[in-house]
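J.: let's see this in three dimensions:
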Amino acid sequence: MSPFEGLTVLDFTWVYAGPFATRMLGYYGARVIRVESQTRPDQVRTSGLSRDPEDPEGQENSQQWHSINAHKESLQLNLKAPEARQVVLDLAAKSDIVVNAFSAGVLDRVGLSPAELLEVNPSLIVCSTTLFGQTGPLSPIPGFGNMGAATGGYYELTGWADRLPAGPFLAYTDATSPRLTAALLMAALDHRQRTGKGMVLDFSQAEGGIHFLTEAILDQEVNGYAQTRIGNADRWMAPHSVYQCANLQDDKWVAIACENDDQWVSLATTVGCVDLANLGLTQRQEREEELDDILQSWCSSKSPSEIMTSLQNAGVPVHQVQNSPEIASDDQLIHRDHFVEVPHAVYESTWVEQYGFRFSRSDGTPNRSGPLWGEHTFEILNDLLGYDGDEIADLVIAGVLE
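T.: Predicted coordinates for the structure are as follows:
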């Protein structure tokens, strides 16, 4: 039996942060109902790599949609229609978890506040995952994880000292938030199992991202040292950078991180600068530019695989900087079935990804792609809620079902 088997999750989230969290529950047994609307379609529906280059914005053509929303059902529901409120309340009465990504006040205005949802189902877990949370002066502001990363302090720490802050790639707190959201939901489920009571969870993605900067915050508060961007360098490791290889002809690089003196001795011996092997960390940092030049010269004539074999055998942390095709063909990821081919209603098959963990007693390997637009609307309304044909027809006429 899967850990979340028997649970029903009503998913009002979109893009990355929320959908990644609810997908995790779906992989391990939960029934996840993804509520969509043509009045506010999920941006992922029409972005990223398209399966049809001639129709890049086609609603079923986004590769990332069918991975991010794998193992979910789709219900088309226009929340702006007044009659949609009762449908949501009926769904909440049948659900265990409701997750939303609406800014503060949005659900209150349509009569679907946490209090109103809990009134129909006191054991319900209502979770909000937004950029700034549901309270405070910034709570009404919608946004993406790049804003969360900037607010949380990441942009000051990434990039080069003589350049503008670069920030980590894409919407960074969209990547850090899902695991925290899932952990919150599991804690709430544990509490409900012990007490029978539901609860309201208010998760701020920007605040959650700060958790991963604990060391920098403590450094400032305790030591008075304000960490800032230093490129590829590291305060506690040297050498620590990326180096171009393959005769500098292709965009091929390796990352090397020398953690301690023993690794430096191995690295210096391997690259042929034994006379520098006795340098300590402080000395290596003082001469880091010189050492980087030595490593760059040594790497430039070798392939990434040659460098990895040589240095890994010597106990030095190194790996090729991989692009997307190289990740897809990575032997380690293939061994762990990280990318899984699953059936797709339009394209016969598509690829979805697993999470980076495996359970010994529960298989979370996905076997379904993301749903087509509104694919399960009738099934959910008829089988789960017990609506008959006339009731469903009335919802269509009222503009609730798009």
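J.: going forward, measure contacts between C-alpha atoms and count neighbours the same way
T.: Fine.
J.: what number of residues lie near Ala104?
T.: 20 (other Cα atoms under 10 Å).
J.: who's in contact with it?
T.: Residues in contact with Ala104 (Cα atoms under 8 Å, 6 or more residues apart in numbering) are Gly133, Gln134, Thr135, Ser139, Pro140.
J.: for it, give its distance to Gln320.
T.: Ala104 sits 44 Å away from Gln320, going by Cα to Cα, to the nearest Å.
J.: quick check: buried residues in stretch 287-296?
T.: Glu288, Leu291, Asp292, Leu295, Gln296 (16 or more other Cα atoms under 10 Å).
J.: need those residues in TSV (columns: secondary structure).
T.: Shown next, in TSV, are those (DSSP: H, G, I helix; E, B strand; the rest coil):
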residue	secondary structure
Glu288	helix
Leu291	helix
Asp292	helix
Leu295	helix
Gln296	helix
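J.: so which of the residues you listed is the closest to Gly272?
T.: Of all the buried residues of stretch 287-296, the one with the least separation from Gly272 (Cα to Cα) is Leu295, at 9.8 Å.
J.: quick check, the closest one in contact with Gln244.
T.: No - contact criterion Cα atoms under 8 Å: Leu295 and Gln244 do not qualify, at 9.5 Å.
J.: secondary structure element for the most centrally placed residue in the chain, which one?
T.: Geometric centre of the chain, nearest residue: Ala175, 3.2 Å, by Cα atoms, centre = their mean. Element membership for Ala175 (DSSP states H and E) is helix 172-195.
J.: which other helices and strands does that helix contact?
T.: helix 17-27, strand 125-130, helix 145-152, strand 199-204, helix 205-210 (3 or more Cα pairs under 8 Å, 6 or more residues apart in numbering; DSSP states H and E).
J.: which non-adjacent residue is nearest the residue nearest to the centre of the chain?
T.: Ala17 (6.6 Å; Cα to Cα, 6 or more residues apart in numbering).
J.: hang on, isn't that neighbour packed against Tyr172?
T.: No - using Cα under 8 Å, Ala17 makes no contact with Tyr172, being 9.6 Å away.
J.: settle it for me: which of these two has more neighbours?
T.: Between Ala17 and Tyr172, counted using other Cα under 10 Å, the more crowded position is Ala17 (27 against 22).
J.: that older thread, got a markdown table for the helices and strands packed on helix 172-195, with distance to Pro82 too?
T.: Formatted as a markdown table, those follow (distance: least, Cα to Cα, whole Å):
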| stretch | distance to Pro82 |
| --- | --- |
| helix 17-27 | 25 |
| strand 125-130 | 21 |
| helix 145-152 | 31 |
| strand 199-204 | 24 |
| helix 205-210 | 30 |
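J.: of the ones you listed, which approaches Leu395 most closely?
T.: strand 125-130 (25.1 Å).
J.: please give the structure of this sequence too, so both can be compared:
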Amino acid sequence: MSGCLPRIRVLDMTRVFAGPWAAQLLGDFGADVVKVEQPGSGDDVRRMGFRKQGEDGAETGETSSFLAMNRNKRSIAIDIAKPEGQQQLRDLAAKADVFIENFKAGGLQRYGLDYAALAAINPRLVYCSITGFGQDGPYAPLPGYDPVFQAMSGLMSVTGNAEGDAGAGPAVVGYSVSDINAGFYATIGILAALHHRDTVSGLGQHIDLALLDAQVAAQSHIAMNWLVSGKPPVRGGTASQINTPWQAFETADRPLMLAVGNDRQFAQLCRVLGLPEVPADARFATNRARMAHKPELLPILQGALRTRPAREWMDALNAAGVSSGPINDFAAVAEDPQIRHRGMFRSLDDGAGGAQPMIANPLNFSATPVTYRSPPPALGAQGAEVLRDWLDEA
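T.: As a prediction, the model looks like this:
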């Protein structure tokens, strides 16, 4: 046993992204995670994304999306439409610490697999339901996917190029941010409920998590800007809503992201750019003044930055304590010396003599390190093993 959660058993009855992401995190922390899938088809995400290609060009293995969400799990195929499948899952739930599901609100009740039914069998069970809109409310029965929640949460109203700029209009974030945020919240909630069970009550509880709620909450300071001021945030491209300069600028060869966090850093930026007079101008002396006078300030900075390549500016700015960085594609990310040093791109034995690429968990525990014990499982591959381990069945 290893990791922070070596004695925790998790039934992962989720599909696609949010639930599998949460369950994978628990698996990374050492929990025994069993992925419960429909026989024959399994998780929908087994058919979403790109597949690796063999030397002959033929597709091999699971999809990139499935591989991203399902390491450190074992798979069992159970047909919950059949009474024997329902009973088998109840038997497993009786031995579990955590049950995660993302069926429609109330969808498991007809199978006798809802929280009330399983808590009656196992009062210590932490049961996490992840849905689009939650277990109640006017939208509870509705389906939904990530871009819908990005739109409805307000995120798309602040994401994309500003009005009047080329390509103006709302844009989706380039990955399934609502799913991933919900997965993080689910993991936090599950860990909190386990702690309460083990230190306070001795009992599990039901966690009701909605992707829409999670995405609204994750917008934090941007949403709070509106609550405090009454002014709606706007789309700003790469620019911050509250600081300036805090955006991408053109250099002699490629874009460079600048993030100036205070007035001292602004003075340092101007010194490096050869503009020592700018911080002394009352229009630019404070961040509040700079925000009010962005149309005058930005062309001054842009004109200076276009005179040298991005690498030269980065070296000079880093030496002056001003944060800057390139806008990398993933090939550049993988080659970045800091990313390589931190080991964020790794490979895992795929169980067939090959190497499965993966993106590492970013948490580094001093005493209970994250472990990568197994690649994402084939559908139902460990069913007999799980039944033996959990239920002492042959």
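J.: the residue lying farthest from the centre of the first structure and Ile307 of the first structure, how far apart?
T.: What lies farthest from the middle of the first structure is Asp275; by Cα atoms, centre = their mean that is 45.4 Å. For Asp275 of the first structure, the distance to Ile307 of the first structure equals 21 Å [Cα to Cα].
J.: I'd like to know how far Tyr28 of the first structure sits from Asn61 of the first structure.
T.: Applying Cα to Cα to Tyr28 of the first structure and Asn61 of the first structure gives a distance of 26 Å.
J.: please say which of those two ends up with more neighbours.
T.: When neighbours are counted by other Cα under 10 Å, Tyr28 of the first structure and Asn61 differ, and Asn61 comes out ahead with 23 against 20.
J.: the more buried one and Glu54 touch, don't they?
T.: No - counting by Cα under 8 Å, Glu54 is not a contact partner of Asn61 of the first structure; they are 10.2 Å apart.
J.: if we can go back for a sec, ok, residues contacting the helix holding Ala175 of the first structure?
T.: 16-22, 24-25, 123, 125, 127, 129, 144-146, 148-149, 197-199, 201, 203, 205-206, 208-209.
J.: just stretch 323-340 of the first structure next, same as before
T.: Trp351, Val352, Glu353, Gln354, Tyr355, Gly356, Thr365, Pro366, Asn367.
J.: which part of the second structure matches that stretch?
T.: Counting by TM-score structural alignment, stretch 323-340 of the first structure pairs with residues 329-346 of the second structure.
J.: buried ones in the matching stretch?
T.: Val333, Met344, Phe345.
J.: which stretch of helix or strand covers the first one?
T.: Secondary structure from DSSP H and E places Val333 of the second structure in helix 330-335.
J.: quick revisit: what residues are up against the residue nearest to Ala175 of the first structure?
T.: Contacts of Ala17 of the first structure by Cα under 8 Å, 6+ apart are Thr129, Thr173, Asp174, Ala175, Ser177, Pro178.
J.: with Ser349 of the first structure instead?
T.: Glu341, Val342, Pro343.
J.: what secondary structure does it sit in?
T.: Applying three-state DSSP: Ser349 of the first structure is strand.
J.: so what does it match up with in the second structure?
T.: Under TM-score structural alignment, Ser349 of the first structure pairs with Ala355 in the second structure.
J.: who are the neighbours in contact with the nearest residue to that match once chain neighbours are set aside?
T.: Nearest residue to Ala355 of the second structure, sequence neighbours excluded (Cα to Cα, 6+ apart): Asp349, at 4.8 Å. Counting by Cα under 8 Å, 6+ apart, Asp349 of the second structure makes contact with Ala355, Gln356, Ser374, Pro375.
J.: any idea how far Glu59 of the second structure is from Asp349 of the second structure?
T.: Taken as Cα to Cα, the span from Asp349 of the second structure to Glu59 of the second structure is 19 Å.
J.: right, and Pro309 of the second structure touches Glu250 too?
T.: No - if you go by Cα under 8 Å, Pro309 of the second structure and Glu250 don't touch, sitting 9.2 Å apart.
J.: look at the two and report which has more neighbours.
T.: Applying other Cα under 10 Å to Pro309 of the second structure and Glu250 shows that Glu250 carries more neighbours, namely 19 against 16.
J.: quick one: the more buried one and Gln302 touch, right?
T.: Yes - at 6.8 Å, Glu250 of the second structure counts as touching Gln302 under the criterion of Cα under 8 Å.
J.: so how far is Gln241 of the second structure from the counterpart of Gly224 of the first structure in the second structure?
T.: Aligning on TM-score structural alignment places Gly224 of the first structure opposite Gly230 in the second structure. Gly230 of the second structure sits 14 Å away from Gln241 of the second structure, going by Cα to Cα.
J.: next: Val370 of the second structure.
T.: Taking Cα to Cα, one finds Val370 of the second structure at 36 Å from Gln241 of the second structure.
J.: ok, those two, which is more surrounded?
T.: Set side by side, Val370 of the second structure and Gln241 show more neighbours around Val370, with 22 against 16, by other Cα under 10 Å.
J.: make sure the more buried one is indeed in a helix.
T.: No - counting by three-state DSSP, one finds Val370 of the second structure to be coil, located in no helix.
J.: does Gln247 of the second structure belong to a helix, a strand or coil?
T.: strand.
J.: the first structure: which residue goes with that one?
T.: That one, Gln247 of the second structure, aligns with Ser241 by TM-score structural alignment.
J.: quick one, what contacts that match?
T.: Asn232, Ala233, Ala255, Ile256, Ala257, Asp292.
J.: strands of the stretch 1-150 of the second structure, start to end?
T.: 9-13, 32-37, 51-53, 59-63, 73-77, 98-101, 126-131 (DSSP state E, counting those that start in this stretch).
J.: tell me what angle the second one forms with strand 9-13.
T.: Between the direction of strand 32-37 of the second structure and that of strand 9-13, the angle (axes from the mean of the first three to the mean of the last three Cα atoms, to 10 degrees) works out to 20 degrees.
J.: how much does strand 32-37 of the second structure stray from the first structure?
T.: Following superposition, strand 32-37 of the second structure is found to deviate from the first structure by 0.8 Å on average (mean Cα distance after the TM-score superposition for the first structure).
J.: counterpart of that strand in the first structure, which residues?
T.: Strand 32-37 of the second structure maps onto residues 31-36 of the first structure, going by TM-score structural alignment.
J.: how close does the helix holding Val333 of the second structure sit to the first structure?
T.: Mean for helix 330-335 of the second structure is 1.3 Å (mean Cα distance after the TM-score superposition for the first structure).
J.: check which element follows that helix along the chain.
T.: With DSSP H and E, the next secondary element past helix 330-335 of the second structure is helix 337-342.
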